[in-house]
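Enquirer: Sharing a sequence plus its predicted fold:
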Amino acid sequence: MEIILYNDHLIPSEEAKIDMEDRGYQFGDGIYEAIRVYYGQAFLMDLHLKRLERSAKELFLKLPYPLDQLKSRIYELIEKNQIKEGLVYFQITRGTSKRNHRFPENTDCVITGKVSELKRTDVVHKKGIKASLLDDIRWLRCDIKTLNLLGNVLNMQKAYEEGSLEAIQHRNGIVTEGCSSNVFIVKDGRLITHEANNFILNGITRLFVLELAKEIVVTVEERSFTTEELLEADEVFITSTGAEVTPVIQIADQIVNQGKPGPITSRLMELFEIKIEELAKVSL
């Protein structure tokens, strides 16, 4: 029996009900996080919750209870569902009220969450993926992790129809990020990724990889770069909670690094793997 989080309670999934006038359902008026589970441990949980808190502040959402309490509920959810490798997804909406574009004056936020099994067996991602190159059609506050993902969905569908597993997006020739990932390039030994401003989501895996880059003493530049720089890069990879560190070996019709993961990408993948294996020792 699947157990889910509903507000401050863990209940069987079949007991959950979402009101027709929940603002998350009607307006996408809410925020979410997705946290990877390795060896029964929620990976980088504190960073995810810190970002959740920021997203709530940006949307003027008052969290219904403290983050420490939410953290406890998430671990209870993992334990109750006996998940060792998986993904926790939870969202917070502004709550239920009569449909009106203005914020309701008296309503309580609604928290829902679940944990699903997700195995780390995707060989395709380790060898590298093809990405499309598409116009970024999203709104201008991509730094907030909201439920409004239709722009991402439309571009991901287009990428799928082009035989790609991700779409690298750009605004007037400036690369921003993927539909569900951050984008890195390597040129002449320098690791380059878009600065964390309103045009991208400051990914938790992005932040983690930037820390890993310090261990291999690579020069890091957080700055805007063009589609021309992207296509001329020595290496390209994406990062996300789901994709971890995934090489991009083809962009549209152009092959990157002879269709193989590059040396810096490969080293970062190795370091990421080491950090995950360290969690195995914690779980013993």
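Expert: Received it, and whenever you're ready, just let me know what you need.

Enquirer: contacts, neighbours, all on C-alpha from now
Expert: OK.

Enquirer: Lys158 sits in which helix or strand?
Expert: helix 150-161 (DSSP states H and E).

Enquirer: what is the orientation angle of the helix or strand following that helix with helix 150-161?
Expert: Counting by DSSP H and E, the element after helix 150-161 in chain order, helix or strand, is strand 166-171. With axes from the mean of the first three to the mean of the last three Cα atoms, to 10 degrees defining the directions, strand 166-171 sits at 130 degrees from helix 150-161.

Enquirer: got the contact list for strand 166-171?
Expert: The contact list for strand 166-171, computed with Cα atoms under 8 Å, 6 or more residues apart in numbering, reads 129-136, 155-156, 159-160, 175-180, 183, 227.

Enquirer: Presented hereafter is structure B, for comparison with structure A:
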Amino acid sequence: MSIGYFNGDYIQLDQAVVPIDERGHQFGDGVYEVIRVYDGKPFMLDEHLRRLITSARAIKLQVEQSEEHFKALILEAVQKSNLLDCDVYLQITRGIAVRKHLFPEAPLSVSMTVRPMRVIEDSVRENGVTAMFHTDERWANCYIKSLNLLPNILAKQTAQDRGCFEAILVKDGYVTEGTSSNVYILKDGTVYTTPLSKQILSGVTRMAVEKVTHSLGIPFIEKMFTPDELLGADEVFMTSTSSEILPIVKVDEKDINQGNAGELTLKMHKKFKELIK
């Protein structure tokens, strides 16, 4: 069953628990992670927790709990949910205090949900999804996985309204990433993706993709590429915790690989599933 957690207590998801002066609620003053659990085992949990702590430090959240504490908390919550395949959302905020911009003297708030895994149907993956280009209007520190996602939400909704699965963000003439994904192109048997910087999130699934490409003997190169280069690619795909490795077959109404899911992309996803096991 789906369950929630807030500052030490397990709760029902429809139970009201967040005070009006919670800084995550009022300012988006916090960070989060989404961890996927397969067969009761969190996938790449250490990498997720390292990124969580890195994000917390970047916004000057003084997290006293260790990564081992959060690991135990997640495992306990998954066990209580009785869900084998699920998505865990973990959030840390600057706590509960009277609203003002300066940091308060208050303990941090920790909340979490455990819900059944959102699964992308095999038919969707085999047929691929569509996307559109959208100007990257986000702030300068996208490497921080913060709660401030309004530009992402607006771009994602624009894509949805136009019948697309994802919006591919473009800044200064180059692709950065998706609204909730990393983006890759395949050209002449080589995978290219945007180099890590403050402008993009260091995706945990991206780390897995790098391992997968190496195991398959596919070169993996970090290199900036333009929208035109993306449209001219042999294959295009996106990755995230929830979408895993997902082919993109059309961008701005222009077919990629004649509108078919790429053979190498599907091969990488098959290898990714083996990595999970």
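Expert: Perfect, I can see it now. Keep in mind that what you see is a predicted model, and the values were worked out from it rather than measured.

Enquirer: quick revisit: mean distance of the helix holding Lys158 of the first structure to its aligned residues in the second structure, please.
Expert: Taken against the second structure, helix 150-161 of the first structure registers an average deviation of 0.4 Å after superposition, with mean Cα distance after the TM-score superposition for the first structure.

Enquirer: Would you check the span in the second structure matched by that helix?
Expert: Using TM-score structural alignment, helix 150-161 of the first structure lines up with residues 150-161 of the second structure.

Enquirer: List the buried residues for the matching stretch?
Expert: Neighbour-count burial for stretch 150-161 of the second structure, counted by 16 or more other Cα atoms under 10 Å, picks out Asn152, Ala155, Lys156, Gln157, Thr158, Ala159.

Enquirer: quick check, nearest of the residues you listed to Met207 of the second structure?
Expert: Nearest to Met207 of the second structure among those: Asn152, at 21.9 Å, using Cα to Cα.

Enquirer: residues contacting the closest one?
Expert: Asn152 of the second structure makes contact with Arg138, Thr179, Ser180 under the criterion Cα under 8 Å, 6+ apart.

Enquirer: Next: His9 of the first structure.
Expert: Arg73.

Enquirer: Check the alignment and tell me where Tyr38 of the first structure lands in the second structure.
Expert: Aligned counterpart of Tyr38 of the first structure in the second structure: Tyr38 (TM-score structural alignment).

Enquirer: For Val98 of the second structure, see how far away that match is.
Expert: 40 Å (Cα to Cα, to the nearest Å).

Enquirer: Of these two, which one has the most company?
Expert: Neighbours were tallied for Tyr38 of the second structure and for Val98 using other Cα atoms under 10 Å; the higher tally belongs to Tyr38 (16 against 11).

Enquirer: Quick check: closest non-adjacent residue to that one.
Expert: Setting aside the residues directly before and after it, Tyr38 of the second structure is nearest to Asp85 in space (Cα to Cα, 6 or more residues apart in numbering), at 4.8 Å.

Enquirer: Quick check: that neighbour touching Pro42?
Expert: No. Asp85 of the second structure sits out of contact with Pro42 when judged by Cα atoms under 8 Å, with a separation of 9.1 Å.

Enquirer: Which residue ranges of the stretch 101-250 of the second structure form strands?
Expert: Assigned by DSSP state E, counting those that start in this stretch, the stretch 101-250 of the second structure shows strands spanning 109-116, 129-135, 166-171, 174-178, 182-187, 190-193, 220-222, 235-240, 244-251.

Enquirer: So for Lys270 of the second structure, which of those strands sits nearest?
Expert: Closest to Lys270 of the second structure of these, according to Cα to Cα: strand 244-251, at 9.2 Å.

Enquirer: Mean distance between the helix or strand following the closest one and the first structure after superposition?
Expert: Sequence-wise, the next helix or strand downstream of strand 244-251 of the second structure (DSSP H and E) is strand 254-255. Here the mean offset of strand 254-255 of the second structure against the first structure after fitting is 0.3 Å, by mean Cα distance after the TM-score superposition for the first structure.

Enquirer: Which strands or helices does the helix or strand just after strand 254-255 of the second structure pack on?
Expert: Where DSSP H and E defines the elements, the next helix or strand beyond strand 254-255 of the second structure is helix 263-276. Contact partners of helix 263-276 of the second structure among helices and strands, from 3 or more Cα pairs under 8 Å, 6 or more residues apart in numbering; DSSP states H and E: helix 204-216, strand 235-240, strand 244-251.

Enquirer: Redo these as JSON lines? Include distance to Val114 of the second structure and mean neighbour count.
Expert: Formatted as JSON lines, these follow (distance: least, Cα to Cα, whole Å; neighbours: other Cα atoms under 10 Å):
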{"stretch": "helix 204-216", "distance to Val114 of the second structure": "19", "mean neighbour count": "17"}
{"stretch": "strand 235-240", "distance to Val114 of the second structure": "18", "mean neighbour count": "24"}
{"stretch": "strand 244-251", "distance to Val114 of the second structure": "18", "mean neighbour count": "25"}
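
Enquirer: Any chance of the ones you listed in a markdown table with distance to Val124 of the second structure as columns?
Expert: Below are these laid out as a markdown table (distance: least, Cα to Cα, whole Å):
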| stretch | distance to Val124 of the second structure |
| --- | --- |
| helix 204-216 | 19 |
| strand 235-240 | 13 |
| strand 244-251 | 9 |
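
Enquirer: Overlap in contacts, Asp85 and Pro42 of the second structure.
Expert: Jointly contacting Asp85 of the second structure and Pro42 under the rule Cα under 8 Å, 6+ apart are Arg36.

Enquirer: Would you confirm that Ser146 of the second structure contacts Val34?
Expert: No. Contact criterion Cα under 8 Å: Ser146 of the second structure and Val34 do not qualify, at 11.9 Å.

Enquirer: Tell me which of the helices and strands packed on helix 263-276 of the second structure sits nearest to Asn257 of the second structure.
Expert: Comparing these against Asn257 of the second structure with Cα to Cα, the closest turns out to be strand 235-240 (6.0 Å).

Enquirer: With the first structure overlaid, how far apart is the closest one on average?
Expert: In the superposition with the first structure, the average deviation recorded for strand 235-240 of the second structure is 0.2 Å (mean Cα distance after the TM-score superposition for the first structure).

Enquirer: Report the angle between that strand and strand 182-187.
Expert: 160 degrees.

Enquirer: Against which helices or strands is strand 235-240 of the second structure packed?
Expert: Against strand 235-240 of the second structure (3+ Cα pairs under 8 Å, 6+ apart) you get strand 182-187, helix 204-216, strand 244-251, helix 263-276.

Enquirer: repeat that for 6 Å
Expert: strand 182-187, strand 244-251 (3 or more Cα pairs under 6 Å, 6 or more residues apart in numbering; DSSP states H and E).
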